[in-house]
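Have a look at this prediction, sequence included:
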Amino acid sequence: MNTFLSMPITEADIKLVVACALVDIDGRVLVVKRPPGKPMAGLWEFPGGKVEKGERPEQALIRELKEEISIDVTANCLAPLTFASHSYDDFHLLMPLYVCRKWDGQIVLNEATDSKWLKPYEMRNLDMPEADVPLIAMLRDMV
């Protein structure tokens, strides 16, 4: 049994982050590589980030996509698909995953060191954070 599941957690133990599966016209999804110096550096992930105090998840995702990859997204274009709930050693991650098929602007990597457009089945062999891995199957069934 996972000992984290049997332990009580506090609000401070939970990190709420949002992620986005940007889907292009060919059904490929964007993944970006985490930069050096950040936790889980070098792993591939869906763009997104931390929800700040007072932000709704959609607001946070719109802000993060602008900051990280320079695109403009509206809340109307974000469709919630699923979420990840994963216990790491020192915190519990709760991460809604949204799908977006329409955005303005060109992808510019402001933080990530690399990016790839992949079909969901092509993501199986990527080194990704543990919380992201189960999301691939949901994307595969949706795209």
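Received the coordinates, thanks. The structure presented is a predicted model; accordingly, all values stated were derived computationally and were not measured. Numbers count the residues shown, from 1 in each chain.

Could you use CA atoms for every contact and neighbour count after this?
Will do.

top helix in this protein by residue count?
Using DSSP state H, we find that the single longest helix of the chain is helix 57-69.

need the contact list for the spatially most central residue of the chain.
Central residue of the chain (CA atoms, centre = their mean): residue 19, 2.7 Å from the mean position. Residue 19 makes contacts with 46, 47, 48, 49, 61, 95, 96, 97, 98, as judged by CA atoms under 8 Å, 6 or more residues apart in numbering.

Could you do residue 84 as well?
Here residue 84 is in contact with 93, 94, 95, 96, 97, 131, 132, 134, 135 (CA under 8 Å, 6+ apart).

Tell me the one of those nearest residue 120?
residue 135 (9.4 Å; CA to CA).

ok but the closest one is inside a helix, no?
Yes - the assignment for residue 135 (DSSP: H, G, I helix; E, B strand; the rest coil) places it in a helix.

all helices in the chain, in order from the N-terminus.
3-6, 57-69, 133-142.

can you tell which of the ones you listed is closest to residue 102?
So among the helices of the chain, helix 57-69 is nearest, using CA to CA, at 12.4 Å.

hmm, who's touching that closest one?
17-20, 47-52, 71-75, 78, 96, 107-112.

Write the PyMOL selection for whichever of these are buried.
Of the contacts of helix 57-69, the buried ones go into a single PyMOL selection, burial set by 16 or more other CA atoms under 10 Å:
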select buried, resi 17+18+19+20+47+48+49+50+51+71+72+73+78+96+107+112
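
Second structure follows, compare the two:
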Amino acid sequence: MKSFEVVAGIIVCNGRVLCMQRGESKYEYVSRKFEFPGGKVEAGERNSEALIRELKEEMDIDVQISEDDYFMTVHYDYPDFSITMHSFICKVDDCRFTMMEHSDFRWLGKKELMQLDWAPADVPIVEALEDSEVLDGERV
């Protein structure tokens, strides 16, 4: 089974979290599901560098993050591949971005996140965000 190391950005603007919806996929279990944006880590890249690059490529959004913004790692085995996903909190002042690879998006407060149909690997992050104080004190 193929295994991938990936990064995901928990993009926060004005106290809301950016939730991106995938388009159609050859894998039914991730098709049209919501996810945190990001992508694969390339050889020699630090996780934070990979996330900055992926968000720029996929959304034309600039984020300033470091390893200190690390939130959590999820290991998930899908039927056809497995991923190790490292997530980071990315606070931005400008909520604008260009949607180039996803089909839809939502800005939601942390208590609203579970109302979406998330990709299975992202669910543990959503659950941890609900229980976390990381967004407390943010404007909503």
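Arrived safely. Quantities reported herein were computed from a predicted structural model and do not represent experimental measurements.

Alignment lookup: residue 129 of structure 1 to structure 2.
By TM-score structural alignment, residue 129 of structure 1 lines up with residue 119 in structure 2.

Could you measure from that match over to residue 30 of structure 2?
Applying CA to CA, to the nearest Å, the value for residue 119 of structure 2 to residue 30 of structure 2 is 5 Å.

now swap in residue 104 of structure 2 and tell me
From residue 104 of structure 2 to residue 30 of structure 2 the distance is 14 Å (CA to CA).

Same question for residue 102 of structure 2.
For residue 102 of structure 2 relative to residue 30 of structure 2 (CA to CA), the value is 12 Å.

and for these two, which residues touch both?
Residues within reach of residue 102 of structure 2 and of residue 30 at once, by CA under 8 Å, 6+ apart, are residue 22.

Could you report the neighbour count for residue 90 of structure 1?
A total of 9 residues lie near residue 90 of structure 1 under the criterion other CA atoms under 10 Å.

wait, doesn't it sit right on residue 15?
No - with contact defined as CA atoms under 8 Å, residue 90 of structure 1 does not reach residue 15; the gap is 10.3 Å.

which residues of structure 2 fall in strands?
Using DSSP state E, the strands of structure 2 run over 2-13, 16-21, 34-35, 38-40, 70-77, 81-91, 104-108.

I figured residue 103 of structure 2 hits residue 25, correct?
No - assessed by CA under 8 Å, residue 103 of structure 2 is found out of contact with residue 25, at 11.4 Å.

Could you check which of the two has the larger neighbour count?
Neighbours were counted for residue 103 of structure 2 and for residue 25 using other CA under 10 Å; residue 103 has more, 14 against 11.

Tell me the residue in structure 1 aligned with the more buried one.
Match for residue 103 of structure 2 (TM-score structural alignment): residue 113.

which residues touch residue 89 of structure 2?
The contact partners of residue 89 of structure 2, by CA under 8 Å, 6+ apart, come to 9, 10, 11, 12, 65, 69, 70, 71.

Need the counterpart of it in structure 1.
Match for residue 89 of structure 2 (TM-score structural alignment): residue 99.

ok, the closest residue to residue 66 of structure 2 other than its chain neighbours - how many residues close by?
Spatially, and ignoring its direct neighbours in sequence, residue 66 of structure 2 is nearest to residue 48 (5.6 Å; CA to CA, 6 or more residues apart in numbering). Residue 48 of structure 2: 24 surrounding residues under other CA under 10 Å.

now residue 48 of structure 2: how far from residue 68 of structure 2?
Residue 48 of structure 2 is 9 Å from residue 68 of structure 2, where distance means CA to CA.

and the gap between the match of residue 103 of structure 2 and residue 51 of structure 1?
Taking CA to CA, one finds residue 113 of structure 1 at 22 Å from residue 51 of structure 1.

Kindly report the same for residue 31 of structure 1.
19 Å.

again with residue 59 of structure 1
Counting by CA to CA, the gap from residue 59 of structure 1 to residue 51 of structure 1 is 8 Å.

I appreciate the help and will end here.
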